[in-house]
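1. okay, here's the prediction I keep looking at, along with the sequence it came from:
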Amino acid sequence: MAVHLVTGGSGFVGAAIVRRLGERGEGVRVFDLRRAPDLPQGVTFIQGDILDEAALGAAMQGVAYVHHTVALVPLTKADARYDRVNADGTALALACAARAKIRFFSHLSSSAIFGAPSAMPVTAATPLAPIEAYGRAKREADERVRAAQAAGLLPTACIRPRTILGPGRLGIFSILFEWIRDGASVYVIGDGNNRFQFVHVDDVAEVSIQACLQERPGCYNVGTDRFGTLREDLSWLIAQAGSRSRVRSLPAGPAIALLSCLDRLGLSPLAPWHYLTYHRPFWYESGPVAEQLGWRPRFSNRDMLLDGYRWFVDGGAAADASIHRSPTRQGVLRGLKAVSRWL
């Protein structure tokens, strides 16, 4: 039985990989700072920091495959620590994996490495042009993973998901789901008529698993093949929820300027990646991943929005969970929510 190490296995995507590997009967080991309260039975947990070379190297002994999901996400607003954890941590994981003679290394990258591309869809030829600190650190990590493959150190894959949803995802989506549940208006930057692609956490997990099991190096842009505009999909969710919420537009220029100011003052949970890109069209072409791995997305935008919303209203928020698995403090946005309920 092959053993898989999931770094960041207590996080949103990492936990999904752990669960799906367990369902397949694979051996699973988790390396993380905290033990998830819902860690499946039979999974070995190793507590450690991704920057602790000795602990990380020890965790990789006897491992065949690594799924590297550790990262500081945009909500952390980590500034200089993005480079340390997301880029340097990845480089250290690669070095430890090479010494341990890992058979395959799958790295969870990000669509933030593309920034705000002007041409759609994003393809293998789209340049990496991040526009904020998180995306720049993830680009550096992505480049180091590809460099390790090119240098013959070990075979690797870069999994580049669109915005990830599904049961268990909270973070900024806890704000969206709460406002819909409570009948508050939902605001979008611009008119909301931008086509916007999500991806289900189980689909992302399956791509990482298939890349490892097939030992198929490459860069995999992963998103659903069924999605509409942001306004269409949010309006559909509101209707399914039976909410009196409405989707309302904010003028892009003033909204971005205000959110940027609130961000700098520490009064808003939204980070630059959110307010600089969510009003723009963004989607991947789906064909290449299907051709390379034989994979097809199981979930549409609407499937995953509804799954996530129902999980939220059923009281799914977990204590002592990672940032994407925990509700987000709303700051001054809570005042906007209170006003919007009466507009």
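-> Okay, I see it. Residues are numbered from 1 along each chain as shown.
2. alpha carbons only for contacts and neighbour counts from here, please
-> Fine.
3. would you indicate which residues of the helix ranked longest in the chain are buried?
-> Secondary structure assigned by DSSP state H gives helix 133-150 as the longest helix of the chain. Neighbour counts over helix 133-150 (16 or more other Cα atoms under 10 Å) mark 133-146, 148-149 as buried.
4. okay, now the one to match up with it:
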Amino acid sequence: MKILITGGAGFLGLHLAKYFSEHFVGNKDFCSLLDIAEFDKKEYPKNCHFIKADIRNSTLMYQYIKSMDYVIHAAAALPLWKEKDIFDINVGGTKNILEASFKNKVKRVIYVSSTAVYGVPKKHPIYENDRRVGVGSYGQSKIEAENLCFSYIKKGLNVTIIRPKTFLGTHRLGVFEILFDWIHDGKKIPVVGSGNNRYQLLDVDDLVEAIYLFVVRSGHPQGVQRQQGHPKGDLIYNGAFNIGAEKFTTVKKDLEKVFIYASSERSESRSHNKNSSRQARTISKVFPTPAFFVKKALWLFEKLKLSPLYQWVYDTADKDSFVSVKRLTETLN
């Protein structure tokens, strides 16, 4: 079995490489990682093959996908990039991946989309067949890329579209590193609005496991056997699937649990290292802010390129935001 992971130098790509390496022990060179960015190779398993290439190059994509059984397409432009680059990569690049996979008879493409395709919905939970309204260039590009996936499914290519909630995990924390540093230091944590809105997140390990299951249960003898007797066979894995934590509470309650955990960790650290200079004296607290004014300020900061947050993130920050994972759990058991 040979697998190509696009966006391999990214946070998700690293976790995918590690998980697949652990579950395909002894299978040499099974995993190829493709990215335009540089790889920090020391972080990756030894049996990975590294490819530096741009998914916008259709000729190269055909060449690299030619010998692959599965393609996990996780490469994407970031929301704050230039609009042209976002559409060229997220739409044009995805088309190249799908076309190359179709021509090379790849068993399955797993496309990592986003719940940003739902925009800012008024009802929850959100289901896979709910209306898609992308906010900004990023959300719109993800919808167009999904539409390409649906069109290739009609042509006969097996495509799984994954819509994950914001996912967290070890190694690269991004903006969450700032949040955790503040919590470690016992600072007040500002939230948009009251913090009483229900907000679903996702552990990157759960996302990786779901992707793994889509691979091993489709187009593989073990997977075919498990689905024996199902009238649609591998087709049940086609289409869109929401992925998010099954258990979650409000922003405020989730943060308070992190505060308590951080406080207990500091207490344990103090007992082992009395001379540590970085010990917080207080436990963090949630600091509510007026959503209307904060969003206006964040919008201005985004336009001035002074903020790592884009419109969909802060527009949903004070609202309920959670998806139904019923289709996923029923399909993957």
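-> Thanks, I have the structure now. Quick caveat: nothing in here was measured; it's all calculated off a predicted structure.
5. onto which residues of structure 2 does the longest helix of structure 1 map?
-> Here helix 133-150 of structure 1 aligns to structure 2 at residues 137-154, judged by TM-score structural alignment.
6. ok, the closest residue to residue 143 of structure 2 other than its chain neighbours - contacts?
-> The shortest distance from residue 143 of structure 2 to any non-neighbouring residue, by Cα to Cα, 6 or more residues apart in numbering, is to residue 117 (5.8 Å). By Cα atoms under 8 Å, 6 or more residues apart in numbering, residue 117 of structure 2 lies in contact with 132-135, 139-140, 142-143.
7. go on, residue 310 of structure 1?
-> residue 167.
8. would you mind getting the average deviation of the longest helix of structure 1 from structure 2?
-> Aligned to structure 2 and superposed, helix 133-150 of structure 1 gives a mean residue distance of 1.0 Å (mean Cα distance after the TM-score superposition for structure 1).
9. tell me how many other residues surround the aligned residue in structure 2 for residue 181 of structure 1.
-> Aligning on TM-score structural alignment places residue 181 of structure 1 opposite residue 184 in structure 2. Here the count is done by other Cα atoms under 10 Å, and residue 184 of structure 2 has 23 residues near it.
10. can you tell me the SS state at the alignment partner in structure 2 of residue 93 of structure 1?
-> Using TM-score structural alignment as the criterion, the counterpart of residue 93 of structure 1 in structure 2 is residue 97. Here residue 97 of structure 2 takes the helix state, with states given by DSSP: H, G, I helix; E, B strand; the rest coil.
11. so residue 97 of structure 2 makes contact with residue 61?
-> Yes. With contact defined as Cα atoms under 8 Å, residue 97 of structure 2 counts as touching residue 61 (6.3 Å).
12. now do the shared contacts for the two.
-> Here residue 97 of structure 2 and residue 61 share the contacting residues residue 55, scored by Cα under 8 Å, 6+ apart.
13. of the two, which one has the most company?
-> For the pair residue 97 of structure 2 and residue 61, the greater number of neighbours falls to residue 97 (25 against 21), based on other Cα under 10 Å.
14. run through the residues that contact the more buried one.
-> By Cα under 8 Å, 6+ apart, the contact set of residue 97 of structure 2 is 55, 58, 61-62, 73.
15. now do the counterpart of the residue nearest to residue 143 of structure 2 in structure 1 against residue 143 of structure 1, distance only.
-> Aligning on TM-score structural alignment places residue 117 of structure 2 opposite residue 113 in structure 1. Residue 113 of structure 1 sits 10 Å away from residue 143 of structure 1 when distances are taken as Cα to Cα, to the nearest Å.
16. kindly report the same for residue 89 of structure 1.
-> For residue 89 of structure 1, the distance to residue 143 of structure 1 equals 13 Å [Cα to Cα].
17. could you do residue 257 of structure 1 as well?
-> Distance from residue 257 of structure 1 to residue 143 of structure 1, by Cα to Cα: 31 Å.
18. equivalent analysis for residue 268 of structure 1, please.
-> Distance of residue 268 of structure 1 to residue 143 of structure 1, computed by Cα to Cα: 31 Å.
19. same question for residue 214 of structure 1.
-> 22 Å.
20. also residue 175 of structure 1?
-> 33 Å.
21. what does residue 233 of structure 1 give?
-> 33 Å.
22. with residue 260 of structure 1 instead?
-> From residue 260 of structure 1 to residue 143 of structure 1 the distance is 29 Å (Cα to Cα).
23. again, but for residue 104 of structure 1
-> Applying Cα to Cα to residue 104 of structure 1 and residue 143 of structure 1 gives a distance of 17 Å.
24. got it, and residue 224 of structure 1?
-> Residue 224 of structure 1 is 25 Å from residue 143 of structure 1, by Cα to Cα.
25. also residue 246 of structure 1?
-> Taking Cα to Cα as the measure, residue 246 of structure 1 falls 42 Å from residue 143 of structure 1.
26. repeat for residue 194 of structure 1
-> 29 Å.
27. what do you get for residue 58 of structure 1?
-> 25 Å.
28. for the stretch 151-300 of structure 1, what spans make up the strands?
-> 156-161, 163-165, 186-189, 198-200, 218-222, 247-250 (DSSP state E, counting those that start in this stretch).
29. corresponding residues in structure 2 for the fourth one?
-> Strand 198-200 of structure 1 lines up with residues 201-203 of structure 2 when matched by TM-score structural alignment.
30. again with the fifth one
-> Following TM-score structural alignment, the aligned partner range for strand 218-222 of structure 1 in structure 2 is 239-243.
31. what's the average distance of the matching stretch to structure 1?
-> Mean for stretch 239-243 of structure 2 is 1.0 Å (mean Cα distance after the TM-score superposition for structure 1).
32. what range in structure 1 matches stretch 221-232 of structure 2?
-> Going by TM-score structural alignment, stretch 221-232 of structure 2 lines up with nothing in structure 1.
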